[in-house]
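**Student:** this one's sequence-less:
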């Protein structure tokens, strides 16, 4: 899909140069055919969804950026057809092309700028992680270190899509996970009785991470129905199930579409044999590696692990983006900067 976007973009640039330098009927027919293909692909992705083999399956929400592209493409088709139907216009175009080009460029620049600064575009990530940070995409952000009450202080890919907004194909996969896990271990005690244990403590925004005593490996392949970690909302045995997490060595295809947001942390701080903090520089919440060692902790590297959270707990699923890194209901978890 990335190559397809690149090819489309380069074709549009080549077409623009061609019709300025030497406009011909051949170029106009190519423009009509190519842009009709682009428009059909866009309409399919926003209605029934592209097939999975494209690497970008599932339906998407139309946003201001892609709608503007569609408007430009429709304008190209209409303009090209008009020139083809009225050949005399094509002859006059050759002399008027520079002036028209300037006017069109100004209009495109103004429209594009307006879309790029709009909130919907700023919050939209489409990398290999909009809302599937294989790419993102996806959007990487760092929270303001001056505001620890609303910050995690680390950089990571993030998703903003909620469960109810997921496209049908992605929601169907999430529903499979929900059916298996959402009510399997209502409390931490239930998970512990089945061999899961917490190697750390309930942390700010991400809860307590329970792993299985059967074995834990970040090098394992992504298995949608078999997560590596269970997330609970506290340290005690009565802590409620909030969600789960996947840990793999490399960012996988994951769930259908580009909605799941994968992230990594450079390392973690262990104090007293338990994880007490992620380690991030200039964080309002987490310790840096030097701060960890100054407190007598040990730094364990994590940079080869890619993680993704899925908030499917009955009391958590509709209160935050389904693939969010942090859950706002868990900000009372341990914050080493705030809690000492």
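**Tutor:** Here it is on my side, so go on. Bear in mind that the values here come from a model prediction, so they are computed numbers and not experimental data.
**Student:** switch to C-alpha atoms for all contacts and neighbour counts from now on
**Tutor:** Fine.
**Student:** all helices for the stretch 101-250 of the chain, in order.
**Tutor:** 119-122, 168-181, 188-192 (DSSP state H, counting those that start in this stretch).
**Student:** okay, now the one to match up with it:
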């Protein structure tokens, strides 16, 4: 797991293979992620992240996310059409030993206090897709957050109010 459970987002799991931030050649200011699918190629059939509705082993797959290297002023070519809203997370703090997210936009001191190291991700773009039934968001499959992934966990009752809520774009800025 790269990102522990977050309200509206679930968890994010990435296949790291042999990649490690502890490798002496890793440069947090100009990062590359050898051995992973995190690169400059958008492959719709190979999302970089699988998102789950909890941290338990039997948690449901709820969505996908793609994370692609591209110049900071130009999101990658993604899906057909204009509906995939790419966004950036410019500075993220990860624990080097296992690449687990510790925070976003933190000072180096705060990141270090949390056991992490800041990574400059200004040239990486992300898009989410909620296309796994029953987690499909009909109004906008590319919305940033899912309304049924509450802070206390995933709401799986199809009669719950969150399932009828609109999931409009959250106004991502390029």
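**Tutor:** Looks like it arrived, so ask away. In this text the structure is predicted, and so the values were computed from the model without any measurement.
**Student:** TM-score of the superposed pair?
**Tutor:** TM-score of the superposed chains, computed with TM-score structural alignment, normalised by the length of structure 2, equals 0.63; 131 aligned residues with a CA RMSD of 2.6 Å.
**Student:** let me have the helices of the stretch 101-250 of structure 1 in CSV, extended by distance to residue 228 of structure 1 and mean neighbour count.
**Tutor:** Below are the helices of the stretch 101-250 of structure 1 laid out as CSV (distance: least, CA to CA, whole Å; neighbours: other CA atoms under 10 Å):
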stretch, distance to residue 228 of structure 1, mean neighbour count
helix 119-122, 32, 13
helix 168-181, 12, 16
helix 188-192, 13, 20
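**Student:** and the ones you listed as TSV, adding distance to residue 75 of structure 1?
**Tutor:** Output for these, formatted as TSV (distance: least, CA to CA, whole Å):
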stretch	distance to residue 75 of structure 1
helix 119-122	22
helix 168-181	32
helix 188-192	58
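**Student:** which one of these lies closest to residue 220 of structure 1?
**Tutor:** Among the helices of the stretch 101-250 of structure 1, helix 168-181 comes nearest to residue 220 of structure 1, with 18.0 Å by CA to CA.
**Student:** where in structure 2 does the closest one align, residue-wise?
**Tutor:** Alignment of helix 168-181 of structure 1 against structure 2: no match, by TM-score structural alignment.
**Student:** now stretch 114-125 of structure 1
**Tutor:** Mapped onto structure 2 using TM-score structural alignment, stretch 114-125 of structure 1 spans no residues at all.
**Student:** likewise stretch 71-84 of structure 1?
**Tutor:** Alignment of stretch 71-84 of structure 1 against structure 2: no match, by TM-score structural alignment.
**Student:** what comes into contact with that stretch?
**Tutor:** 25, 28-29, 31-32, 35-36, 39, 89-90 (CA atoms under 8 Å, 6 or more residues apart in numbering).
**Student:** now with 6 Å?
**Tutor:** With contact meaning CA atoms under 6 Å, 6 or more residues apart in numbering, stretch 71-84 of structure 1 is reached by 28, 32, 35, 89-90.
**Student:** residue 103 of structure 1 and residue 46 of structure 1, how far apart?
**Tutor:** Distance, residue 103 of structure 1 to residue 46 of structure 1, by CA to CA, to the nearest Å: 31 Å.
**Student:** what packs against the lengthiest strand in structure 2?
**Tutor:** As assigned by DSSP state E, the longest strand anywhere in structure 2 is strand 61-69. In this structure, strand 61-69 of structure 2 makes packing contacts with strand 49-52, strand 124-129, judged by 3 or more CA pairs under 6 Å, 6 or more residues apart in numbering; DSSP states H and E.
**Student:** distance to residue 43 of structure 2 and mean neighbour count for those strands - can I get that in CSV?
**Tutor:** Output for those, formatted as CSV (distance: least, CA to CA, whole Å; neighbours: other CA under 10 Å):
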stretch, distance to residue 43 of structure 2, mean neighbour count
strand 49-52, 12, 23
strand 124-129, 12, 23
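**Student:** reformat these as a markdown table; add distance to residue 10 of structure 2.
**Tutor:** Shown next, in a markdown table, are those (distance: least, CA to CA, whole Å):
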| stretch | distance to residue 10 of structure 2 |
| --- | --- |
| strand 49-52 | 5 |
| strand 124-129 | 11 |
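**Student:** so which of the ones you listed is nearest residue 100 of structure 2?
**Tutor:** Closest to residue 100 of structure 2 of these, according to CA to CA: strand 49-52, at 13.0 Å.
**Student:** which bit of structure 1 covers that closest one?
**Tutor:** Counting by TM-score structural alignment, strand 49-52 of structure 2 pairs with residues 229-232 of structure 1.
**Student:** to which residue of structure 2 is residue 258 of structure 1 aligned?
**Tutor:** In structure 2, the residue paired with residue 258 of structure 1 is residue 82, using TM-score structural alignment.
**Student:** residues near that match, how many?
**Tutor:** Neighbour count of residue 82 of structure 2, defined by other CA atoms under 10 Å: 8.
**Student:** and what of residue 85 of structure 2?
**Tutor:** Using other CA under 10 Å, residue 85 of structure 2 has 22 other residues around it.
**Student:** after superposition, how close is the longest strand of structure 2 to structure 1?
**Tutor:** Strand 61-69 of structure 2, aligned to structure 1 and superposed, deviates on average by 0.9 Å (mean CA distance after the TM-score superposition for structure 1).
**Student:** report the angle between that strand and strand 124-129.
**Tutor:** Following axes from the mean of the first three to the mean of the last three CA atoms, to 10 degrees, one obtains 160 degrees for the angle between strand 61-69 of structure 2 and strand 124-129.
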